[in-house]
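Chemist: starting from these lines, generate the structure:
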Amino acid sequence: MSLKLLFGFHAVTVRLKVAPHSVRELYVDASRRDQRMRQFLVKANDAGVAVIEADDARLQQLAGTHRHQGVVARVEAVQNAHSLDDLLDGLSEPPLLLVLDGITDPHNLGACLRVADGAGAHAVIAPKDHAVGINATVAKVASGAAETMPYFMVTNLARTLGELKERSIWVVGTSDDAPRGLYDADLKGPTALVLGAEGSGMRQLTRKHCDELVSIPMMGGVESLNVSVASAVCLYESRRQRGFKS
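Modeler: Next comes the predicted model:
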């Protein structure tokens, strides 16, 4: 079975919590003995995972970056337990989905997963051919959300949007030139919020499959928001309209 790397306290701690059996090797900075590391080592011990002490050079080699925080793990890939259909069938509240079209930067994806987790979205959806997959950088930026937020990469995004509409999920795209503002839209019901990459936005085919287009009001001099910030604005507006009920 192929292994992948996780690094940083948040990403590795969440994996220890949700799937400790998948952690094959856990490396820690032998010179770091501050409170945060001591607390982390307790969690590793509680999870039954042995640690391997290493120096900074070895950790950098493993992680491919100096931003490892003294924690690097080799882990088995954890597959989503459900298909998108199974996940939707099992929900007890109106679905809230984040659809990302053309997001290829791992930092943006990691931040979007973190936002989606915080806002209580049920899943993040992206096309296989216009998106970045879950890698170590995504997991680090996501601060654990890459382990908890279902991320579905679909072969045909337009077809998937059509299938969501067949489930009576309202597909709301964001666009700077939309005739209606975000705060005028009804996001209380089953909703899929579609965001494109900063600058280029959604692809035309994706745009055509949206039920409605809305814009995020921009009051200052900048023309647009980073996609993770825009995702937060949209997701939390939907949660606000729903009364933040889980």
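Chemist: every contact and neighbour count from this point should use C-alpha atoms.
Modeler: Noted.
Chemist: how near is the most centrally placed residue in the chain to Ser224?
Modeler: Per Cα atoms, centre = their mean, the C-alpha nearest to the average position across the chain is that of Leu113, at 1.7 Å. Going from Leu113 to Ser224 by Cα to Cα, to the nearest Å gives 20 Å.
Chemist: please apply the same query to Cys112.
Modeler: 16 Å.
Chemist: so which of these two has more stuff around it?
Modeler: Cys112 (28 against 16; other Cα atoms under 10 Å).
Chemist: quick one on the thing from earlier: I'd say the residue nearest to the centre of the chain and Ala145 touch.
Modeler: Yes: using Cα atoms under 8 Å, Leu113 is in contact with Ala145, at 5.8 Å.
Chemist: one more, for comparison:
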Amino acid sequence: MSSHSERNDARRGKNQRPGGRFPRRTEAVSDDWLWGWHAVAAALANPRRAQPRKLLATAERAREIERRFGPLPGLEVCDNHAIAQRLPQGAVHQGVAMQVEALESVELSDFAAEPGAVLVMLDQVTDPQNVGAILRSAAAFGARGLILQDRHAPKLAGALAKAAVGAVDAVPTAHVVNLSRALEALADAGWRAVGLDGSAEADLEDVLDGSPTVLVLGSEGEGLRRLVAEHCDALARIPMPGEFESLNVSAAAAVALYAASKIRP
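Modeler: Got it, this is the predicted structure:
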């Protein structure tokens, strides 16, 4: 009797679909959905976010959401299966998913060139898991922002947001048309660009100097494109005394961000 009452209490005032019926899973749902507790909680806490179009949660998660954020319009209480039906196959949603508007991009001018400040720029890094992991490292080491190219970047939602564990809403992201021109604008604003290149002669720690720094990383297959590399003030490699020749781009970003964090004034 008590469990039945608790379920009714959890559903009181919420919008439910008759019979718990949800549309069948579609293939293109991940472009505007967030799932996983950390990704959804960070989005709900972000004042730059618009109200979610849909917010699905199990009864337990719904109670947790209301404790942290108060009553939210459109919160639908449903079971795990109903949530999974709205998401890509195999999505680990942890009892909560949210359909959202795209997070608004920030401008390059929003990044203040202060001593010790670090930005991350990605040159055609397109794998959502890698970009999500890089965002997570950027948040962990206090990077001021991420810079992506419009045409060659995954959406900041779906599997990327799940991998970022809330960092999509913690690290401001700028989308630009041309990375080379963006580096020129950042240089005019006082930023120094350091490109990571495995064939560079200088070690990363020898190149970093504590000035406002843009760490520029290229794709795993091709590395930095020529024009992007030419717009960097310095190229540097991560020294690896082991037998492996290279790191995954997300691992390289984490190492570079750690190195930059050690020399901040």
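Chemist: after superposition, what's the TM-score here?
Modeler: In this superposition the chains share a TM-score of 0.86, using TM-score structural alignment, normalised by the length of the first structure; 233 aligned residues with a Cα RMSD of 2.2 Å.
Chemist: in a helix, that's where the residue nearest to the centre of the first structure is, yeah?
Modeler: Yes: checked against DSSP: H, G, I helix; E, B strand; the rest coil, Leu113 of the first structure lies within a helix.
Chemist: per the alignment, name the residue of the second structure opposite it.
Modeler: By TM-score structural alignment, Leu113 of the first structure lines up with Leu135 in the second structure.
Chemist: residue contacts, the counterpart of Ser83 of the first structure in the second structure?
Modeler: In the second structure, the residue matched to Ser83 of the first structure (TM-score structural alignment) is Glu107. Contacts for Glu107 of the second structure were tallied using Cα atoms under 8 Å, 6 or more residues apart in numbering; they are 174-175.
Chemist: check the gap between Glu107 of the second structure and Ala253 of the second structure for me.
Modeler: Glu107 of the second structure sits 22 Å away from Ala253 of the second structure, going by Cα to Cα.
Chemist: same check on Asp209 of the second structure?
Modeler: Distance, Asp209 of the second structure to Ala253 of the second structure, by Cα to Cα: 17 Å.
Chemist: more neighbours, those two?
Modeler: Between Asp209 of the second structure and Ala253, counted using other Cα under 10 Å, Ala253 has the larger neighbour count: 25 against 16.
Chemist: sec struct for the more buried one, please.
Modeler: Secondary structure assignment for Ala253 of the second structure (three-state DSSP): helix.
Chemist: hang on, it packs against Arg136?
Modeler: No: contact between Ala253 of the second structure and Arg136 fails when scored by Cα under 8 Å: they sit 10.2 Å apart.
Chemist: now do the helices in the stretch 51-200 of the second structure.
Modeler: Per DSSP state H, counting those that start in this stretch, the stretch 51-200 of the second structure carries helices over the ranges 59-69, 80-84, 128-140, 158-164, 179-188.
Chemist: can you check which of these gets nearest to Pro239 of the second structure?
Modeler: helix 128-140 (19.4 Å; Cα to Cα).
Chemist: and the alignment partner in the second structure of Ala131 of the first structure, how many neighbours?
Modeler: Applying TM-score structural alignment, one finds that Ala131 of the first structure aligns to Ala153 in the second structure. Counted with other Cα under 10 Å, residues neighbouring Ala153 of the second structure total 18.
Chemist: which one is Ala232 of the first structure nearest to, not counting chain neighbours?
Modeler: Distance criterion Cα to Cα, 6 or more residues apart in numbering; nearest residue to Ala232 of the first structure, sequence neighbours excluded, is Val115 at 5.7 Å.
Chemist: now do His93 of the second structure
Modeler: Nearest non-adjacent residue to His93 of the second structure, counting by Cα to Cα, 6+ apart: Gly36, 4.3 Å away.
Chemist: wait, isn't the one you found in contact with Ala163?
Modeler: No: taking contacts as Cα under 8 Å, Gly36 of the second structure lies outside contact range of Ala163: 9.4 Å.
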